[in-house]
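*Asks:* only geometry, no sequence info:
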């Protein structure tokens, strides 16, 4: 093969259609313009996830303290998760109709708007509002998952997905807690959003210049976009959006330290019923459903991945949110040290999200990889309970293994399902995978945060009081002592100044504080075991796509800005039909 790029044109379609003796498509060199498009698509995840979610989550307490509102800080990650879960599925379906370019750029613009709101906010709820807009934009940006994979040879799809995880992790995600705390200490927590603004501008410009995928992925060239828009399943979209939003808002509210049982029960129940009604309606009535029944009927090829990622997302998101708090309450109240402690867990995305997916075409055995990853996640998450609160280094290292598996399973799900799902529905399928992943994170965050919060609320005061009295402290001073113990644990200077507490009392109450949180977090980590087992059982039903990891490229760009080449819809359709024939022969 020469060093020049192989250009796809009508004059070479027939020549390329002749497969080599092995029956595999001839290998093509991916054009530089396509590589640049993939570069900016991957970089889009930095403002949407790394800066818009991961950095703020690492300093939620500092943001709440700076804005004098600790009660509503849970809505910052909660709003992001709810919004991304809703927009992901909707954006995926729309991108199959109108093309991924404008959906992706629209998402990037929404992330920019949300980052500006977050950077200029003066209340916690406004920050949460900006985070929610970023989350909705992130859900739209997630169409780049199918966008990236369909531009690459099948065997290199894992590398494309791995690039997105690399962008998320290095350096912002991997060192998120450390970076966020340094920003909060030496500049301002607002820099999380300032950095998101900078990246957003870069990726908007880069994507607009280089990314020109097929404008009509479903090949219905006889219809205008307006006609396609009129045929959208608006009822299904409305039911899905309302149901999922109400359901997830109810679960997110459950994660607060205080909540109305009636309100949570009503929102969760109503949301679940409306959500189910969406699929009942879509499976039976509309001619052009947003969620085709035949897609869900592909259980081993597609639906099982939804189950797996929902469960794996529950476990991963809960630990991601709670781990910095656990480090603060059990190991150190120094922000920089908290950041250092969380580095192994945060860097795990490099292993699970970048290195292993990039080797998927070499390792193959995708089904076995998914099973193995879920086993490792389940075992190591449970093992956290055995090392807290004393074994700091084990706590750090175990997170690297327990947390890396979610990004690994996620990447494998996109690769595996994308090789079986019809090309014209790749956006819908990827959207649903992202929706269930985000929804699982919201559910897990609500469930496991509630477990920890309820235990601490019931036991922290009594345990501190018992330890103080046991160390000789007068019961009359407990009203002032208990808040002082909590303030001292999180690093407030001179917290015991007005308590007359002796060194023995300070040590005893500090130990009681740490043990209370250790007990709560042990219950959280052990509670993940049943969910992990369910995920492992589901993984046995995954259909292995290893035999399809070949040279086939699903689509080519309509425009190569570096070479000046343009391809009309007819040429694109011939190319894709040729590829589909090759796929059928191999399958």
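*Replies:* Good, I have the coordinates. Being a predicted model, the structure only gives us computed values, none of them experimental. Numbering: from 1, shown residues only.

*Asks:* from here on, just use CA atoms for contacts and neighbour counts.
*Replies:* Will do.

*Asks:* what about the strands in the protein?
*Replies:* 559-560, 565-566 (DSSP state E).

*Asks:* reformat these as JSON lines; add distance to residue 373 and mean neighbour count.
*Replies:* Supplementary listing: these in JSON lines, determined by distance: least, CA to CA, whole Å; neighbours: other CA atoms under 10 Å:
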{"stretch": "strand 559-560", "distance to residue 373": "39", "mean neighbour count": "20"}
{"stretch": "strand 565-566", "distance to residue 373": "43", "mean neighbour count": "14"}
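
*Asks:* so which of those is nearest residue 104?
*Replies:* With respect to residue 104, and counting by CA to CA, the nearest of the strands of the chain is strand 559-560 at 16.7 Å.

*Asks:* packing partners for the closest one?
*Replies:* Judged by 3 or more CA pairs under 8 Å, 6 or more residues apart in numbering; DSSP states H and E, strand 559-560 is in contact with strand 565-566.

*Asks:* for comparison:
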């Protein structure tokens, strides 16, 4: 009997060894409730590596937020130049492309040097911006920021694979919570302008210092599996892997994203929407994406840039792409729309600090969301219903934004803050749901990178659509509104000259109009506000439709199974393995 028992035990051990990791995990989870497992220890070295990734995320946010906040001051100092919006547009262009491409390359070759490249590139961008003497130089700074930002946004995938699966959502919550400093980026930027001699340049020097500190932290503490460790089983060389890369897919993806974003950003700003400069890039971009899809499915690729197996998992991956696309539409567009809306309707023109406070309202909402992400999100589970709740709340609150008038300051402030608070959590929720839904953790870089790319492209699409809507709607409404407002003010001058003065909407501009009087100036300024109220209302009504799509996608996703929130860990730091070996 003893011999039979020993043979049975050995047979079970062999069967366990022969099962795939996924099968072993599933089988073990059926026998063991992970909630009762002893909580694993996270070493000091891992914590310091995650701290370096948090610093990288902070520096990434500063390069996004601060230049956007001082854009008008840069143009006033170095311009005027109609190309000045490209100082920040290039950030979106670069980051949206690089985060997926870089994520895929890092999955194959190792992450350390890609992240260091991101920090160094962003530091160089800050240096170029701090010393820039023309708008063209500032655009170069934006390109370097975008290139570096794409690598830096890989931090969410990098941090998750370093901790046990049960701590992934908690780690994401901590990373979001840590962005309290960068959340005050707009206000810090306006403080630099108000209280420093170098003005807006101080923002770039601040970013330079932060990026340098980040690079040092990464160099010292972040040592993920090296190339040799990743390929210790297949023994492939770097050159072999370079030849096996999806070169055509890389070019098609890069070209498609670049042309789509260029067309959207040119439309209605640099060129009319119907011009060849806008239509041709967008059409070619869609052709590139179509060719890319066919190539990825039928190309029999070793390392596809867009693994088809991911997109087949609708509930675990594709539905979350849609959710994050719409979330990005709201987040990045709010950072453009709200400062414009608040400065037009509620902020005194000569109060720089108050303008900074209003511009910071979106960030105040993210601070509230950060507390949720660290105290509630990781522990309640039911990720699907968390997503649904936030998307429903966002969509409903956008309806509230559509009802804001020129005297609804309190409603506007409260709504913007709550909308921003509801907008942030879907991203870390999606990052965690995607990573834990993968069949192979070797794809975590490209999977999480695609979530980030869709979020960034969603922001670019929304910014183009929304800005086009409110500018065209305002252009249609301002003339009849102005005529109605000034008809009883005793204005005897040229109406066309008065209409032209509304473009600047300043007292100095109105003073140059012949026949003007104080009552007409006051009525004209009110007409501008009324016209913009109607224009922004249409924008928010359009946004509701996108919110409904996101709600439907969130409903079709699914929560992460408790069996996947185990003590398993995807990778270990090289420094930890060296210690264990010793």
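*Replies:* Thanks, I have it. In this text the structure is predicted, and so the values were computed from the model without any measurement.

*Asks:* TM-score for this pair?
*Replies:* Scored by TM-score structural alignment, normalised by the length of structure 2, the superposition of the two chains gives a TM-score of 0.88; 545 aligned residues with a CA RMSD of 2.5 Å.

*Asks:* just to revisit the earlier point, out of the strands of structure 1, which is closest to residue 280 of structure 1?
*Replies:* Per CA to CA, nearest to residue 280 of structure 1 of the strands of structure 1: strand 559-560, 40.2 Å.

*Asks:* want to throw the strands of structure 1 into JSON lines with distance to residue 375 of structure 1?
*Replies:* Formatted as JSON lines, these follow (distance: least, CA to CA, whole Å):
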{"stretch": "strand 559-560", "distance to residue 375 of structure 1": "44"}
{"stretch": "strand 565-566", "distance to residue 375 of structure 1": "48"}
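
*Asks:* out of the ones you listed, the one nearest residue 96 of structure 1 is which?
*Replies:* Using CA to CA, the strands of structure 1 put strand 559-560 closest to residue 96 of structure 1, at 18.2 Å.

*Asks:* starting at the chain centroid, how far to that closest one?
*Replies:* 31 Å (CA atoms, centre = their mean, to the nearest Å).

*Asks:* before we move on, back to that, of all the strands of structure 1, which one is nearest residue 288 of structure 1?
*Replies:* strand 559-560 (29.3 Å).

*Asks:* residue nearest the centroid of structure 1?
*Replies:* By CA atoms, centre = their mean, structure 1 has its centre lying nearest to residue 438, at 6.0 Å.

*Asks:* give the aligned equivalent of it in structure 2.
*Replies:* When structure 2 is aligned by TM-score structural alignment, the residue opposite residue 438 of structure 1 is residue 456.

*Asks:* just residue 376 of structure 1 next, same as before
*Replies:* Per TM-score structural alignment, residue 376 of structure 1 is aligned with residue 393.

*Asks:* okay, now that match: neighbour count?
*Replies:* Neighbourhood size, residue 393 of structure 2 [other CA atoms under 10 Å]: 17.

*Asks:* state the distance from it to residue 138 of structure 2.
*Replies:* 38 Å (CA to CA, to the nearest Å).

*Asks:* neighbours around residue 276 of structure 1, how many?
*Replies:* Neighbours around residue 276 of structure 1, by other CA under 10 Å: 16.

*Asks:* what lines up with it in structure 2?
*Replies:* So, by TM-score structural alignment, residue 276 of structure 1 is matched to residue 290.
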